[in-house]
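**Q** Next one to model:
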Amino acid sequence: MELLPGGRKARRDHIFEETAMTITAQMVKELRDSTGAGMMDAKKALTEVNGDMEAAVDWLRTKGLAKAAKKADRVAAEGLVGVAVVGGKGVAVEVNSETDFVGKNADFQALVRGITTAALNAADLEALKAADLGGKPVETALNETIAVIGENMTLRRMASIEGDSVASYVHNAAADALGRIGVLVALKGADNGIGKQIAMHIAASNPLSLNEAAMDASVLERELAVQTQKALEENAASAKPKPEAVIQNNIIPGRMKKFLEEVTLVNQKFVVNPDITVAQAATEAGVEILGFVRMAVGEGIEKEKEDFAAEVAKMTQG
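**A** This is a model prediction of the structure:
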């Protein structure tokens, strides 16, 4: 411990206690749910990185205590995704609501279906809000439905895709072309049924990108950092350490190759026939995959969480 002028001891421990983030039980539970790590491991990870959730995931992974966590696994929101395809163009639209009951409401379903159809001729989300729906702007129709149902709703996003042919699939369907997950696949060549199979694969496997070239560079950098640190720590702890050249030229590249095989669509094992990749299945069907859209309700939205005790306390106040 350092000495200050006059011989006083610096109170670094006290300062640390004041500035360090408090690790709550809710944070530990969230990290456990998203990674499958044990309670004590999750708490230690959060403590090591001062409560940074993403850094805690990486810390657990470098110790071999967790798999990569997808943000979608940690989010919650309600509503529906609608899909529509006309010729070589497909669109997907997400409309959020406060509760899952609204997804079963006929008025809400009609609204989402109408908005999705209007999206076929809209360039972006702002254009979609102003597009015509039954003689009025989509945004007005949305507000009127909010007044009727009595629950807040949001037209959150849209995505479109084009190709020689476009296939669609809806998972957990609430009605025709409406559900919790909507998928579009654009193909070069005539679709002979392979498009829907690939769309179903995407719904189940949730690839991060079409291929390595289409992947966000920051995702690759983060994964490389995790795999490098993990390999170095494992090698340092090994009774028979390998030369650093082997680690850098063989082990780390091998792990990155495996990562890409797991998260890029064309390299994933095809769920219909795991003996071949999705790219091989497309080639055998005489088509090329140009791109895809996978839109899941609530993706990227985190609901505010409140512990039960706080909720009860709030109800008894006043």
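
**Q** drop to CA atoms for contacts and neighbour counts, all remaining ones
**A** Fine.

**Q** quick one: the strands in the stretch 1-150 of the chain?
**A** 78-86, 89-97, 132-133, 136-137 (DSSP state E, counting those that start in this stretch).

**Q** what's the answer for the stretch 151-300 of the chain, then?
**A** Counting by DSSP E, counting those that start in this stretch, the strands of the stretch 151-300 of the chain are 153-162, 165-175, 178-188, 269-270, 273-277, 288-296.

**Q** With distance to residue 202 and mean neighbour count as new columns, can those strands be given to me in a markdown table?
**A** Shown next, in a markdown table, are these (distance: least, Cα to Cα, whole Å; neighbours: other Cα atoms under 10 Å):
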| stretch | distance to residue 202 | mean neighbour count |
| --- | --- | --- |
| strand 153-162 | 15 | 19 |
| strand 165-175 | 9 | 21 |
| strand 178-188 | 7 | 26 |
| strand 269-270 | 10 | 21 |
| strand 273-277 | 13 | 13 |
| strand 288-296 | 7 | 21 |
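
**Q** Could you save the strands of the stretch 1-150 of the chain as TSV and add columns showing mean neighbour count and distance to residue 26?
**A** As requested, the strands of the stretch 1-150 of the chain are exported to TSV (neighbours: other Cα atoms under 10 Å; distance: least, Cα to Cα, whole Å):
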stretch	mean neighbour count	distance to residue 26
strand 78-86	26	22
strand 89-97	26	25
strand 132-133	18	43
strand 136-137	14	42
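
**Q** Out of those strands, which gets nearest to residue 261?
**A** Closest approach to residue 261 among the strands of the stretch 1-150 of the chain is made by strand 89-97 (26.4 Å; Cα to Cα).

**Q** With distance to residue 314 as added columns, please give the strands of the stretch 151-300 of the chain in TSV.
**A** Shown next, in TSV, are those (distance: least, Cα to Cα, whole Å):
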stretch	distance to residue 314
strand 153-162	25
strand 165-175	35
strand 178-188	32
strand 269-270	50
strand 273-277	52
strand 288-296	32
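
**Q** right, and these - which one's nearest residue 89?
**A** Closest to residue 89 of the strands of the stretch 151-300 of the chain is strand 153-162 (Cα to Cα; 4.5 Å).

**Q** just to revisit the earlier point, is it possible to export the strands of the stretch 1-150 of the chain to a markdown table including distance to residue 216?
**A** Shown next, in a markdown table, are these (distance: least, Cα to Cα, whole Å):
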| stretch | distance to residue 216 |
| --- | --- |
| strand 78-86 | 24 |
| strand 89-97 | 21 |
| strand 132-133 | 35 |
| strand 136-137 | 35 |
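
**Q** Which of these sits closest to residue 296?
**A** The closest of the strands of the stretch 1-150 of the chain to residue 296 is strand 78-86. By Cα to Cα, the value is 6.9 Å.

**Q** Next, the angle strand 89-97 makes with that closest one.
**A** With axes from the mean of the first three to the mean of the last three Cα atoms, to 10 degrees applied, the angle from strand 78-86 to strand 89-97 works out at 160 degrees.

**Q** please give me the structure for this one as well, since I'd like to look at both together:
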Amino acid sequence: MAEITAALVKELRDRTGAGMMDCKRALAENGGDVEASIDWLRTKGLAAAAKKAGRVAAEGLVGVATDGTRGAMVEVNSETDFVAKNEQFQSFVRDVTNVALAGNITDADVLGAAAYPAGGTVTEALTQNIATIGENQSLRRSAIMSVKSGVVTAYVHNAAAPGMGKIGVLVALESTAGADVLEPLGKQLAMHVAAANPLALNGDDLDADLIARERAIAEEKAAQSGKPADIAAKMVDGGIAKFRKENALLSQLFVMDGKTPVAEVVAAAGKDVGATITLKGFTRFQLGEGIEKEESDFAAEVAAVAGV
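**A** All right, here's what the predicted structure looks like:
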């Protein structure tokens, strides 16, 4: 058997764009024959997947799954919204979300290495999807929520299929109250989170750097107002207090009535059933948030193809 040298691996990688470990494996499977290895990678869909890997994938689906006191959420990206309607892609998102739930997996790399229901690993199944669907796809992130007693409820906005859509939310309610009480409350709270996009559960939990930036903006506005220093300081403190209130879930006004703070909604629900209900936390995924999308000029693309 031919020696699998670094130079051979590099040559195969340069010619196919496949991953280094995939190239090494291909060469090992084919006795160091580069041409045979290229064909081997193509039959496995690995070369085709690698060529698509540079494309921006900011569409796709957020998947959610719950099981009583536990819930999982994943984001799987694709290049176009059309793929979100593809049954094969939807099936993959559903399966991966269930894998995350079963294994309590919060790390995308760990999830990628986990066993896929149909065989192989999640990453291998994703690679096969890329090859057959024809678009770059990526497993971006995963989240798990759990409570000792109570429920974790889920909601998806702009659902493309049951349990998957453009925005996914998990809400954790801890209580001895029954699921018949907690599930509807959790669903309403999850819908609120989807709409209001709180940044933290409590005002004190807001990111310190975010508060510092807001304070700097408030101080600049106060300085420009020409007010005396003591009044300006109160303006800044008032502005920060307002920012904390409007961006923390428990102090936000419930979207269902527009007037009751979420904390009071939860407390009232507990009082009605004679049991304490605690909103322990939430997780919200919005598809593609934070991914820099490529802006395309359709007219320019058509002109380029036409040679204009």
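
**Q** closest to residue 219 of the first structure out of the strands of the stretch 151-300 of the first structure?
**A** strand 288-296 (17.9 Å).

**Q** Onto which residues of the second structure does the closest one map?
**A** Under TM-score structural alignment, strand 288-296 of the first structure corresponds to residues 278-286 of the second structure.

**Q** What's the average distance for the matching stretch when superposed on the first structure?
**A** Comparison of stretch 278-286 of the second structure with the first structure after fitting gives an average deviation of 0.8 Å (mean Cα distance after the TM-score superposition for the first structure).

**Q** Run a quick neighbour tally on residue 211 of the second structure.
**A** By other Cα atoms under 10 Å, the residues close to residue 211 of the second structure number 15.

**Q** per the alignment, it corresponds to what in the first structure?
**A** Mapped onto the first structure by TM-score structural alignment, residue 211 of the second structure lines up with residue 220.

**Q** Distance of its match relative to residue 294 of the first structure?
**A** As defined by Cα to Cα, to the nearest Å, residue 220 of the first structure lies at a distance of 20 Å from residue 294 of the first structure.

**Q** now do residue 101 of the first structure
**A** Relative to residue 294 of the first structure, residue 101 of the first structure is positioned 23 Å away (Cα to Cα).

**Q** now do residue 276 of the first structure
**A** Separation of residue 276 of the first structure from residue 294 of the first structure (Cα to Cα) stands at 22 Å.

**Q** quick one: the helices in the stretch 201-308 of the second structure?
**A** Applying DSSP state H, counting those that start in this stretch to the stretch 201-308 of the second structure gives helices spanning 208-225, 229-247, 262-273, 298-306.

**Q** of all these, which lies closest to residue 9 of the second structure?
**A** The nearest among the helices of the stretch 201-308 of the second structure, by Cα to Cα, is helix 298-306 at 35.9 Å.

**Q** Quick check: that closest one compared with the first structure, mean distance?
**A** Averaged out, helix 298-306 of the second structure is 4.9 Å away (mean Cα distance after the TM-score superposition for the first structure).

**Q** Any buried residues in that helix, and which?
**A** By 16 or more other Cα atoms under 10 Å, helix 298-306 of the second structure has no buried positions at all.

**Q** can you check stretch 39-48 of the first structure too?
**A** Quick answer for stretch 39-48 of the first structure (16+ other Cα under 10 Å): 41-47.

**Q** got the contact list for residue 146 of the second structure?
**A** 69-71, 152, 172 (Cα atoms under 8 Å, 6 or more residues apart in numbering).

**Q** hmm, try it at 10 Å
**A** Contacts for residue 146 of the second structure (Cα atoms under 10 Å, 6 or more residues apart in numbering) come out as 66-72, 104, 152-153, 170-174, 280-281.

**Q** Also residue 201 of the second structure?
**A** 247-252, 279-283.

**Q** would you turn those into TSV with distance to residue 16 of the second structure?
**A** Listed next are those as TSV, based on distance: Cα to Cα, whole Å:
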residue	distance to residue 16 of the second structure
247	48
248	49
249	49
250	52
251	54
252	52
279	51
280	49
281	46
282	43
283	39
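
**Q** from those residues, which single one is nearest residue 126 of the second structure?
**A** Distances from residue 126 of the second structure to the contacts of residue 201 of the second structure, taken by Cα to Cα, are shortest for residue 283, at 24.5 Å.

**Q** Could you pull up the residues touching the residue lying closest to that closest one once chain neighbours are set aside?
**A** In space, and not counting its chain neighbours, residue 283 of the second structure is closest to residue 170: 5.2 Å by Cα to Cα, 6 or more residues apart in numbering. Residue 170 of the second structure makes contact with 64-66, 70-73, 143-146, 152-156, 186-187, 189-191, 193-194, 281-285, according to Cα under 10 Å, 6+ apart.

**Q** hmm, 7 Å instead?
**A** Residue 170 of the second structure is in contact with 71, 152-155, 190, 282-284, counting by Cα atoms under 7 Å, 6 or more residues apart in numbering.

**Q** So what touches the match of strand 288-296 of the first structure?
**A** Residues from elsewhere that reach stretch 278-286 of the second structure, judged by Cα under 7 Å, 6+ apart: 166-175, 201.

**Q** Recalculate using a threshold of 8 Å.
**A** Stretch 278-286 of the second structure is touched from outside by 62, 75, 143, 145, 147, 166-175, 190, 193-194, 197, 201, 266, with contacts defined as Cα under 8 Å, 6+ apart.

**Q** still on that earlier bit, what is the nearest of the buried residues of stretch 39-48 of the first structure to residue 53 of the first structure?
**A** Proximity of the buried residues of stretch 39-48 of the first structure to residue 53 of the first structure (Cα to Cα) peaks at residue 46, which lies at 6.9 Å.

**Q** What is the burial count for the residue nearest to the closest one when sequence neighbours are not counted?
**A** Nearest-residue entry for residue 46 of the first structure: residue 56, 5.4 Å, with adjacent residues in sequence omitted and distances by Cα to Cα, 6+ apart. If you count neighbours by other Cα under 10 Å, residue 56 of the first structure ends up with 23.

**Q** and residue 46 of the second structure, which of the helices of the stretch 201-308 of the second structure is closest to it?
**A** Judging those by Cα to Cα, what sits closest to residue 46 of the second structure is helix 298-306, at 28.4 Å.
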